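J.: Provided below are the primary sequence and the corresponding predicted coordinates.
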Amino acid sequence: MKSLYERFDKSKGICTDSRKLRSGQIFFALKGDNFNGNQFANEALKNGASAIVLDEIIENLNYNNSDVFFVKNVLTHLQNFATYHRNKWGKTIIGITGSNGKTTVKELLFNVLSQGYSTHATEGNYNNHIGVPLTLLNIRDSHDIAIVEMGANHIGEIKALCEISLPDYGYITNFGLAHLEGFGGIEGVIKGKSELYEHLDKNNSISFVNPNDSIALKNCNSQNIEFTDGVNFFYKSGLLGVSFGNEEILTNLTGSYQENNVLAAITIGRNFELEDSKIAKGIANYIPQNNRGQIFKTGKNTIFLDAYNANPTSMEASLRNAVNLYKKMPHVYIAGGLLELGEYSKSQHQRMIEIFQELEIENAWFIGKQFEESQMPEKYYNYRDTAQALEALRGKQIHGNFIWIKGSRSFALEALLDEL
């Protein structure tokens, strides 16, 4: 470990894809269901790897001046190596998990804490057993704080990610109906997500807690910090505004379900002794990207697009908020199927249609085979996939409407924007 770390200190970072490797990086030859990184060792060396880490003997290796490290298991070594680096760095890590909103909280926190600290955060959705180690290995000595997002769809995964990243602080956004298939139901979700608070408790570390979340309060440790007081919210032109202390700002977020995310950012910012003015600036600077909760206008309509992820909890919250804010506008509501629900899939998709009816939504489109077994009013449309829905849109002239679009990433619902 020590000799590899000495090489790492002089390298240009870590890479696990030989096609993307830059000269001077260290190549870790990971394996997957359909690939074996060891087979690309020579390609990595040809592209300028300063060292490679393998768990298989490869014939005819063109070593050049590179170091080759043979280990028992590359993935395990990557994870242990990341922990080794985390301990060498030795500063503050904040762990974030939850069923919904963890990426938004991570990005809000990054923008807030960057106002006073050199801050590193998970890039994109690098939040699993590979992404978390890579996030840690991108921490530099100059960083003061790192924010590590942790995702999971089975019990035990958050525990493992905590053992890799060793967070000093943590926050669980919520416990929702996500990944029910893997967790085996809502009780499994609660148990799995709570592993972050369990780790913090075991290590005498600190939890940030939403005091209005009874599940979080029940499962958090004794050393916890609840949401700060004196924060008020308002809405203007569909966007969420917030006032606290002497600050009042309009965020780039929409939806009452974002209030807790903003509260978490303010609470954690204050805990790290940032002035309210800097916290406000950080929150105002955050603009959702990558089809996550974005609201904008095209030449024809007002669009709310959240096509990165969806589960029953997040979809219902977003839907109720949109109906409340835009009920006076003509509308089209487009929902993509919900994935990883297992035995709960049929009942949850039926429940979603019933919520649409309860909210008196007149024009609704449901996309995906997941809705095929649902009982659906004749006025609603069901399309097997996004391509079929896009074709149907081409025959319609939709102008002056509020268009709500939400669904799982695999549906690529953003393709519908071409006709909206």
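T.: Happy to help now that I have it. Numbers count the residues shown, from 1 in each chain.

J.: okay, CA-based contacts and neighbour counts for the rest of this
T.: Noted.

J.: what residue of this structure is the furthest out?
T.: Seen from the C-alpha centroid of the chain, the residue lying at the greatest distance (Cα atoms, centre = their mean) is residue 60, 41.5 Å away.

J.: that's a helix at that residue, yeah?
T.: No: the assignment for residue 60 by DSSP: H, G, I helix; E, B strand; the rest coil gives coil, which leaves it out of any helix.

J.: residue contacts, it?
T.: Applying Cα atoms under 8 Å, 6 or more residues apart in numbering, we find residue 60 in contact with no residue.

J.: my guess is residue 8 contacts residue 26. True?
T.: Yes: using Cα atoms under 8 Å, residue 8 makes contact with residue 26 at a distance of 7.2 Å.

J.: among the two, which residue is more densely surrounded?
T.: Using other Cα atoms under 10 Å, the more surrounded residue of residue 8 and residue 26 is residue 26, with 29 against 19.

J.: and here's the other structure:
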Amino acid sequence: MKIEFSSLPTILNGEICQLQKDYTIENIFIDSRNAVSNIKNLFIAIKGERHDGHNFIADLYSNGIRNFIIDEEIKVDKYPEANFFKTENSINALQALAGYKRKNFKGNLIGITGSNGKTIVKEWLAKLIESVYSVYRSPRSYNSQVGVPLSLWHLNHYQDYAIIEAGISKMGEMEKLEAIIKPKIGIYTNLGTAHDEGFPSLEEKAHQKAQLFKDSSTIIFCKDFPEISNALHSLPKLEEKEFIGWSFEDNTSNYFVETEGRNNGTAIRIPFEEQFHIFQVPFQDYASLENITHCLLLLLHEGLPIKVIQNTLNDIKSLNMRLETKKGKNSTYLVDDSYNNDLVGLDTALQFFSQQKQFQKRILILSDLLETGLSSEVLYQQLADRIALEKLNLVVGIGSEIRMLEKFYTSDLKLFPNTASFLEYEKENSFQESLILIKGARKFNFESIVQRLEQKIHGTVLEIDLNKITHNLNFYRARLKPGVKTMVMVKAFAYGSSSHEIANWLEFQNVDYLAVAYADEGVILRQHGIQLPIMVMNPDPRSFELLHQYNLEPELYSETIFKDYASYTRNHKSLLKVHLKLDTGMHRLGFEAHEIEQLQLLLRHNPQLKVASIFSHLAASDEAMHNGFSAQQAMSFKKLAESLVDFLGYKPILHLLNSPGISRFPDYQFDMVRLGIGLYGVDPTGIYSGQLQSVSTLKTVISQVKHIKKGETIGYARRGVANEDMKTATISIGYADGFNRKFSQGIGKVLINGILAPVIGNVCMDMTMVEVTNIDCKAGDEVIVFGEGPNISDMASAIDTIPYEILTNISERVKRVFYTE
């Protein structure tokens, strides 16, 4: 269905205020960083809490965008080749445009909501249905007030099914989403505590989410959540709805679902239309069984053949719904996004790909695009147009149909009939110093490409969820007064998370400043393309040349370091930025009150130095018992900083608060705050612990399972003793990886198949033994060292330390995997 720019007044409230040339709208964008340069694309300028899309129109115009929706007055004559549509509210316009697309969609639309499991149910359903029908599903976790309309835009006439997820965080939001999604079939996954703060009660939250299914004809839900059942049965037009309310617990239910654990998974017995159907699924945990039951009941309702369902279930566990960045061989990085191979998924992956500014050489490895509903000629013409915008160094095409790309794509292209032939080529032509996006349909087994190109490190992995970093960043930003800037600490290898990858993501999120401990850390960031201003907290005279060469800004904290840097910079013609550290009670680094007069004298004699910021550090903001002392520090800082501002005759940035300070002292925000460990989901004050998200998960694997007889010993110095017959697992992590030796003798615990397993004996350098007598496990099983549970704070408490130490002790030999969903 085509939408011309000239037709917008018939779809939206508002008017065209400039029409230079009518275009058929191909795609829509609300984020200027993701806008693809194409004269047929439409940018919708939205005013957000931190950014206003109208401020980026000039840049977008210069990059080739020619269609805009705005909701404030701008001088359109500055853009003589552009079209502008003026509306009262751009978000409402975005939703109305998506609603128009939905109204003209003739396939079956499935809507999914709930507290957890929405995305995985959506992806599993798509995988299960696409073996029979053409399926579209919303990209990743596009379930918000803007994410849903962006998803609906891609609905097309050739799709038999569309699967759209919807999430809300406060009252009234679902009514707007329901009005544009209008699902025929609904799945209500479950009800949990996420976003509780936005609703007066759990019952009301259940009721608000249920509004998505106001006009649905079929609704699938779990009756074991009474709030869900009650909310659904309070919807209007009950007589027109078919409720498929199933249960694991109520054996009187028409849809009583029984499960039986087996060696490689679980057998699920589901009654449907007076028949019992048994499916074998490859997992045993409750959450996955709940999610797959929703899927199976929908498939049965839609009449998919049982054999087709079971055959597809065999592959369901290996679906990876995350876009992961991994370290590759020969100084390469891999963006692994092989689970979703359609044009929309490719576009999302390319947007993420283009955000990685730290790499100059970029390579795309792509298979045939299957089941798009488009002819090969149209499909590969569109593909060529899209990837041409990315200025890639090389495109590798694998498959028989992608050869059509050669007709339309004129840049460097290498084609292979199958994955095996590419791997043979790669043996003699390995990639060097590149960012490589790997995206292929499952039948092409691109996992083998990832395995070949990935750097081989042992099985212990630190996973970092970039979406959760964004959540935590925005959580703290929401607590800042208007105009207060954010500096993020990426010292100590970004608290163990790998600094340049985190810094790149933070730059994309538009933070204001970065801070590192030493010049070498700042140099690495610059070498990886980071452009943000960077403060160096511990400069050394031997690093002054690096500071100047890489545009790094030193912290000056004493008369000695000031004089050294002033002497080095005295003959520089341009102004050089510095940051002044004041000691208000930490007594670590900084000018004290009695040194301010000498500091002013130094500043007067060194006009080549421009003070970018003045700051101090709270000594005890973690603990409420020291609130009085923190207040004294704040007052002292204010007094000293103001005297320096008066002396300078201009206003540098003033900052005092660290992560716990942001939580505890909103009145002391000044001009900027410094966000450190809070970004990674740890609130040392405990005030917001339940609202932050744990960013990192440290995982390893079981190397071997042993059966130990009573009286035998385990590990070095025979510290582990079997008081009775027991079973142990040796896991691939030790103190050389950062698993502290203090976790020996049962103090440390890891999670194996949902059950905590205590350390037995001493932690070794590369391995640790844990007791698994009552845990069903085998070699190769995954082990969670920390994550959602056990979490970093629990581990720190167990050995009487702080979460900072747990994170920063993780060895660099532990592979970091960055992902976004």
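T.: Everything's here; your move. Just so we're clear, the structure is a prediction, and the values are computed from it rather than from any experiment.

J.: superposed, what's their TM-score?
T.: Once superposed, chain against chain, the TM-score is 0.69 (TM-score structural alignment, normalised by the length of the first structure); 361 aligned residues with a Cα RMSD of 4.6 Å.

J.: and the gap between the residue farthest from the centre of the first structure and residue 38 of the first structure?
T.: 12 Å (Cα to Cα, to the nearest Å).

J.: so residue 78 of the first structure belongs to a helix, correct?
T.: Yes: assessed with three-state DSSP, residue 78 of the first structure lies in a helix.

J.: what lines up with it in the second structure?
T.: Under the alignment (TM-score structural alignment), residue 78 of the first structure maps onto residue 94 of the second structure.

J.: secondary structure element for the residue lying closest to its match once chain neighbours are set aside?
T.: Spatially, and ignoring its direct neighbours in sequence, residue 94 of the second structure is nearest to residue 149 (6.5 Å; Cα to Cα, 6 or more residues apart in numbering). Assessed by DSSP states H and E, residue 149 of the second structure sits inside helix 147-152.

J.: the second structure: which residue goes with residue 67 of the first structure?
T.: So, by TM-score structural alignment, residue 67 of the first structure is matched to residue 83.

J.: my guess is its match meets residue 67, correct?
T.: Yes: in this structure, residue 83 of the second structure is within contact of residue 67 by Cα under 8 Å, at 4.9 Å.

J.: more crowded one of these two?
T.: Neighbours were counted for residue 83 of the second structure and for residue 67 using other Cα under 10 Å; residue 67 has more, 29 against 23.

J.: which residues does the counterpart of that one in the first structure contact?
T.: In the first structure, residue 67 of the second structure lines up with residue 51, judged by TM-score structural alignment. By Cα under 8 Å, 6+ apart, the contact set of residue 51 of the first structure is 7, 25, 26, 27, 45, 66, 67, 68, 69.

J.: now the common contact residues for residue 83 and residue 67 of the second structure.
T.: Contact with both residue 83 of the second structure and residue 67 is made by residues residue 5, according to Cα under 8 Å, 6+ apart.

J.: picking that back up, whereabouts in the first structure does the helix holding residue 149 of the second structure align?
T.: Aligned by TM-score structural alignment, helix 147-152 of the second structure corresponds to residues 131-136 of the first structure.

J.: packing partners for the lengthiest strand in the second structure?
T.: Assignment by DSSP state E gives strand 696-708 as the longest strand of the second structure. Packing contacts for strand 696-708 of the second structure, counted by 3 or more Cα pairs under 8 Å, 6 or more residues apart in numbering; DSSP states H and E, involve strand 461-465, strand 726-731, strand 782-786.

J.: give me the buried positions along the second one.
T.: So the one you mean is strand 726-731 of the second structure. Buried positions in strand 726-731 of the second structure, judged by neighbour count with 16 or more other Cα atoms under 10 Å: 726, 727, 728, 729, 730, 731.
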